[in-house]
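S.K.: Test case, fold it:
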Amino acid sequence: MWKQLKAFVLVTLGLSAFAEGKLNLSDEDQQKLDAAAKQEGFAAKFMAKYNDELEAKDASNAIDAFMKEQGIDTSASSQKDEGGEGDDAGDLNTEDEGTLSAKVNALTGDFAKLKAENKQLKGNIAALEKLPDADEAPETVQANLNKLNVKHSKTHLFASNDAFDAFEGRPWNEAAKQAMSGTSITAATNWTETANIDKLNSDIQDYFRKHSDEIHNLMLDGFEMPKYVEMISGVSDEYVHNQIITGEITQSLKKKFLPKNKVKFEAEKGKVRDIQIDMLFEGYELKKLEKSYLKRFSQLGITDSNPHKERFVMYVVSEIMKRARKEDKIVAGRGVYFADADRDTPASFINNFDGFLKLYLDARGVKYRPFDLSDKFLNGKPTPLNIYNYVNEMVDRLPYEFRIQPDLIMKMSPYWLGMYHEDRERIKGGNTDYTGKSTFVDKYPNIELVPYDQMEGEDFMYIIPKGIEYMLTDKPGEDGFIQFQKGGADNPRNMRAYGDYKLSAFVAAFGRKEYGKSALDFDNQLVFSNDVEVLTTSYVPVSANNATPSLEHHHSLIIGDNNTANTDITNLTNATAGKRVYLYGNGTDFTSTVKNNANIILADGDFELTKGSLLVLQALAGGKFIEISRKVGGAVEVPEPVILAPDATTADAADGTEFVTSENTQATALTTIENAISGERYTITGGGGTPNATTIANGGNFFLTGAITLTDGVFITVEYTGSKFVEIARG
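M.R.: Got it, this is the predicted structure:
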């Protein structure tokens, strides 16, 4: 009989034999065994007696004691069991069971029955997943989830007695009960009824009052925080960071008191921004949300503990916030704050608050001094062939005392980090000590290389200590989170969803001010970056019919969509000399035209900012601007060719991919293209006439079908393989 009981345990746990030594079941296995035996503590007692058996001198006494403790008469005659039918089959405490053999058979039979029911349950769940998405009546599906111990009262879902779980006046709760209990899903909500919308609104508020922390967590659920960025909650308006960063404080043994940290902390003030949600639901979209909610029950497993307790009100809020979270992730990095409460057109989410890149852009040259790398690299920019040395140069320029500090990070785009690894391998890959990719700067294990996806497309890079970047948020008010309103101007069946929350990015400190020194001193900074353009494609909108747009908020403007009439732009205000200005057109009915005049000097006359058009200007001293480039909306951008110097024997891929020769003073042969990138194509076109026209031989660095003389209009296109420039086309 003891063997049969052990067999029952093995079958229940899906084991073929017990492991050697003492029996030590996991919590999960103990719960499974207790459930199969229908007796709490059964597994623990079995383990104790099993282990006693191993040590006891008289094993039979230990076994008999265990049988007696379970109420099993070991001397009773065997009785036949009819397969364990009935509610009490397999219960070890049942007094009228005759023998251990019968009990083991009953328990084993009950276990087999449970497995069969679970198999049926999976079939029911699969049927539930096929619920239709269209706006017709749902299919009748038997989805019995009672095995998950989901209990309901006659009046409330989950037997909670909370108003938002009541069945009365809430068809969505009745449908949820049907989806879980195994009855036909016949309840349907008419979401065009004002009463149902009002009830949903009141339920959201009621749920918030009882579960405010859960609502707050839900609001942030899905927001992907950048690495080493922390969230500060409870900020209703402004926040001043209270951490004092003092620099070095420790030193070796000495006789006198010699403080090193003669600094005054420069606290930054962060301001959390109000963000509004305005959504218009078509008449059937809330119905689809309800059906999606019911289908979630089909994803439950038999071991799930509590996911089935999600209420419909929370599901609706979470689905709306999922959309907001995707936008917040982008704004946290690339946002440029601009508020116009009196606007008549919807604003872009990119203007919800200043993201981290904008905070560094505004502080650069004001609160911290950037590195000017133009003395080492062309235009101060990284390239795939210089990025390894570029990173090392930035690190080498850090003040020594900062460079050796622990827990520093260098952030850059994933593209540049990938190029860094490739360039590093190109330079060091042949060394015997090369170990592959590293997440730290060479020679500086205290400086971690951190990619940030919102920096993709940017040449900007910066080095900071961990712990100065934060996101700020506030808990929403119960009346200001998500609410619905029936009706709309175009269709009375539509519904409006609206709500408010607060969020912003925050940098706690850019530097420390040492007594008697300038704030823009490398020795007193906490932020170090290169000095390249940033956020040229994050735009601030221009108000309607504005003839002199301001660059106060940002150097990239989007112009036209707010216009009520065609408008001539004659000047720009609040510019910073030396900065590039980007004017992007998005007008449809009415456009703005940048006028060529004494203030704005254009190369090819006036420029109309039609939808998709881009004009790039350089801000000059004295409030003037000069054209750098233009692109008409919808047109294919053709790169400007690089004009080679007379008698040039080489071209430089760092300058471009299109080259035009000049008039030479002597016979000239082009021998190579410096800084070429493997897989890139380059075109050289003749532009210097016939006498002394540039030639390219089939040999050396070039693998051609034959030599070529580049007289006016003659061209050749080659592709660099890493060792040779191979001819692709000529004409």
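S.K.: Every contact and neighbour count from this point should use C-alpha atoms.
M.R.: OK.
S.K.: Kindly provide the distance from residue 277 to residue 388.
M.R.: Residue 277 sits 44 Å away from residue 388, going by Cα to Cα, to the nearest Å.
S.K.: do residue 44 as well
M.R.: Distance from residue 44 to residue 388, by Cα to Cα: 61 Å.
S.K.: higher neighbour count, those two?
M.R.: Set residue 44 next to residue 388 and count neighbours by other Cα atoms under 10 Å: residue 388 wins out with 24 against 17.
S.K.: Tell me the spacing between the more buried one and residue 401.
M.R.: Distance from residue 388 to residue 401, by Cα to Cα: 23 Å.
S.K.: show me where the stretch 551-700 of the chain has strands.
M.R.: Along the stretch 551-700 of the chain, the stretches classed as strands by DSSP state E, counting those that start in this stretch are 556-559, 567-569, 580-585, 592-594, 600-601, 607-608, 614-619, 625-631, 642-643, 650-652, 658-660, 672-674, 681-685, 694-696.
S.K.: For residue 11, give me its contacts.
M.R.: For residue 11, the contact set (Cα atoms under 8 Å, 6 or more residues apart in numbering) comprises residue 108.
S.K.: Residue 278: which element?
M.R.: strand 273-281 (DSSP states H and E).
S.K.: Could you also give me the structure for this second sequence? I'd like to compare it with the first:
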Amino acid sequence: MNFANLIPAILGILGLSSFGKVDGKECLSDEERAALKGYGFTDRFLDDFNAFLQNPPAAATGSTPNQQMAAVAAVLGQTTEQLQAKTAELDALKQTVATDKAAHAAAIQAKEAEITALNAKIQILSALPETDPGKGAGSATATAPAFNLADEQQLGGLSGSFFSLERPYNQRARAALLANEGKMLAVDAPSSVDYKGLQDDLGAFYRTSWTKRLQSFLVELPTITKLFPTEAGHQDLETLVNLWLGEFSQADSSDKSEFDKVAKGSYEFGHETLRMYGVMFVHKFQSLKQLEKSWIGYFNREGSNPVKLSFIEYLLVETAKVLHNERELRYVNGVRREPDPDKPGRAMAAADGIYEYLRKRVEGHTDFTPDGGTTGKTVYQIKPFTLPRITPGNIGEVFYQGTSMIPSVFRDTGKIVLYIPSFMLPWYHKYNETHYGQNQDYKAGINYVKEFPAVKIETIPNADNHHRIFWTIEGNIKSFCQISGEMLRFQIEQQDWTVKVWSNWKESIQAEAVGYKYTNRADMDGSRQLIWCNDYDLPETYYIEGDKDSNPDALLHSSIVTASNSKVFEITDIANAEVGKVIALKCGADGENGVTIKKAGKFELLTEAWTPKKGDVLRVMKRADGKFIEVSRATAAADSYQFPADATTPSVQGATVFITAANTNATAITDLTDAVAGVVYTIHGAGTANASTIANGGNFVLTKDMTLRAGAFIQLVKAADGKFYEVARG
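M.R.: Prediction:
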């Protein structure tokens, strides 16, 4: 092929007047080759043409005008054919798009017509009255269905098998309601056969999925599981292995050291064993007749609305609420005590709560890990921080000091949470407002440690009697159960005129990782623990209740209030009292239910026998020989200054302990004049008629209103903001 004839045509296609040169020779650039390939030229043609440009034959250095025109015409024809083909493709695409657009428009129009029709139906239906008035369009004019006593199939016309008049107790309920209208209806007297139906109903109640319905009534109740989520499917004594690592890195000396001599690092394995506590609910309805009377009385209430819960469901829902609340309190305040056979136990003694769990890890507990290296030994896992006692005046400083003592490798991760009793959060907000409220960057109501924004603050409900605060990794502490919802799976059995109801479940609350288990507390340095806390929990002013008809036990706390005994009980010892530690005994009941301590035996060192009145306090200290020394004794209002009668703003100048007077009128204390910030004031009550009261408001920030009757007291501290905050009451 004579490529010389094609040179003018190709230059014209490329829009060039000449080809570029490389090393003095003409050639096609990569861009020019790509452009020509787009016009249909093959790689072989372009390679040959490029070779021709670089080394044109001597005989082909020229061409005639006719030859060049013929070549241009050939290329033009080829290009024209390509243009026509592309134009035809474009027209076909335009036609397809037009067809699809028409089809889509028709579909859209059809859907719009359907939507219009549905909207019209909604408007018609919304205008109709609703049978169950609510927030719908028809509720404004709709009325609740009447309670129809004329209905002879269902009690009051209410739907559902539980209201069927085939049930004898529903028949008697209808008869009682008709009697109120002066209409008499003969019904069969109660019999043991009638109550067989109640057993059937109870069985039917649990053959359906009522557990979910019961739980729906509980979701609005406050629960600690929002902080410590519940995991199901766990067994008692499950073991979790924790790995504690030593230090490994060091300066490089590999060029002059022997490997075995510089090998470094350690791996130590620890175990956390899950303890699941068995808990039970046992109740016996002694008289089904009495239950039936309650059922009838439920319909006889003034202004009662149509009943929406069956009698049986009502009883079980209310029972479930109580069980739920008891478990929530137990999660926080529980202290497990092994039950006595055939003797009902306390709800708080069924399982350890989170504070008792922490106390044992601080003060020592017996390791129950199966086959562990410390099994059966007393172990310590948390070394507490020595921090000041928390008050409204120093709470911010205590939070800062404690948080700063946590190793930074944990503190700065953003995963550490400070858990505090809920009553402390208002203290903290008020502290920050007092100290930083004038700053331009002050933020009110923060829920994190001000100096360490990465450390979040979470509040624990139902913990007003605790002063322990603790830090740990978020998600480390959890609540556990064996089977989800097991507590509400009631078992029911009828026996003659009684119905037995019970359920059994397992529960626990603890951490997945606490700390290395030390058998010697002196070896602890705080480096191998994942929970940190302050060094005290229950304040000395808070008294825990002792057991009825038993000697006091100081294992959990050093301040104990005696119970109401079956008869006067003589105290002969104080169990678990530590040598050198003051124990405060407060009389919780006097008279025939009170206590006494004779000047004999372990109490022979008392100044005299103690026969207290309610509110009296005896403080003693145990000696090494097991005997108790009397430290002090006081009556409820001993050494107290008395407020003037009917005083609403009494002065507290010159003293810290006061007693109210026998008022002649109702007296509400609204302020304490001459008080000093940071000082704790104790106010004892006197009398019952016109007893002084303090409201939770104004100058006082209390847990609730206070009535200062005889035997009652309240402790208040004045903060920098001028208000008085409750410290304790009793």
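S.K.: Tabulate the strands of the stretch 551-700 of structure 1 in TSV, adding columns for mean neighbour count and distance to residue 406 of structure 1.
M.R.: Formatted as TSV, the strands of the stretch 551-700 of structure 1 follow (neighbours: other Cα atoms under 10 Å; distance: least, Cα to Cα, whole Å):
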stretch	mean neighbour count	distance to residue 406 of structure 1
strand 556-559	24	37
strand 567-569	18	51
strand 580-585	23	37
strand 592-594	22	51
strand 600-601	21	49
strand 607-608	21	52
strand 614-619	20	40
strand 625-631	18	43
strand 642-643	16	45
strand 650-652	18	40
strand 658-660	21	46
strand 672-674	16	39
strand 681-685	22	44
strand 694-696	23	54
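S.K.: Turn the ones you listed into a markdown table, columns for distance to residue 11 of structure 1.
M.R.: A markdown table is the format used below for the strands of the stretch 551-700 of structure 1 (distance: least, Cα to Cα, whole Å):
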| stretch | distance to residue 11 of structure 1 |
| --- | --- |
| strand 556-559 | 70 |
| strand 567-569 | 83 |
| strand 580-585 | 71 |
| strand 592-594 | 79 |
| strand 600-601 | 86 |
| strand 607-608 | 80 |
| strand 614-619 | 73 |
| strand 625-631 | 74 |
| strand 642-643 | 79 |
| strand 650-652 | 75 |
| strand 658-660 | 75 |
| strand 672-674 | 73 |
| strand 681-685 | 68 |
| strand 694-696 | 82 |
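S.K.: So in structure 1, which helix runs the longest?
M.R.: If you go by DSSP state H, structure 1 has its longest helix at helix 100-128.
S.K.: Flag every buried residue along that helix.
M.R.: 100-112, 118, 121-122, 124-125, 127-128 (16 or more other Cα atoms under 10 Å).
S.K.: chain center to it, what's the gap?
M.R.: 43 Å (Cα atoms, centre = their mean, to the nearest Å).
S.K.: Counting by contacts, list what it packs against.
M.R.: helix 2-13, helix 27-37 (3 or more Cα pairs under 8 Å, 6 or more residues apart in numbering; DSSP states H and E).
S.K.: Just tell me which of these ends up closest to residue 58 of structure 1.
M.R.: Of all those, helix 2-13 sits nearest to residue 58 of structure 1, with 14.2 Å by Cα to Cα.
S.K.: Which SSE is immediately downstream of the strand holding residue 278 of structure 1?
M.R.: Toward the C-terminus, strand 273-281 of structure 1 is succeeded by helix 285-295 as the next helix or strand (DSSP H and E).
S.K.: and the next helix or strand along the chain from that next one, how far from structure 2 on average?
M.R.: For helix 285-295 of structure 1, the succeeding helix or strand toward the C-terminus, using DSSP H and E, is helix 312-334. Taken against structure 2, helix 312-334 of structure 1 registers an average deviation of 2.3 Å after superposition, with mean Cα distance after the TM-score superposition for structure 1.
S.K.: Grab the nearest non-local neighbour of residue 233 of structure 2.
M.R.: residue 482 (4.6 Å; Cα to Cα, 6 or more residues apart in numbering).
S.K.: neighbours of the closest residue to residue 549 of structure 2 other than its chain neighbours, just the number please.
M.R.: Leaving out its chain neighbours, the residue that sits closest to residue 549 of structure 2 by Cα to Cα, 6+ apart is residue 565, at 5.3 Å. Residue 565 of structure 2: 19 surrounding residues under other Cα under 10 Å.
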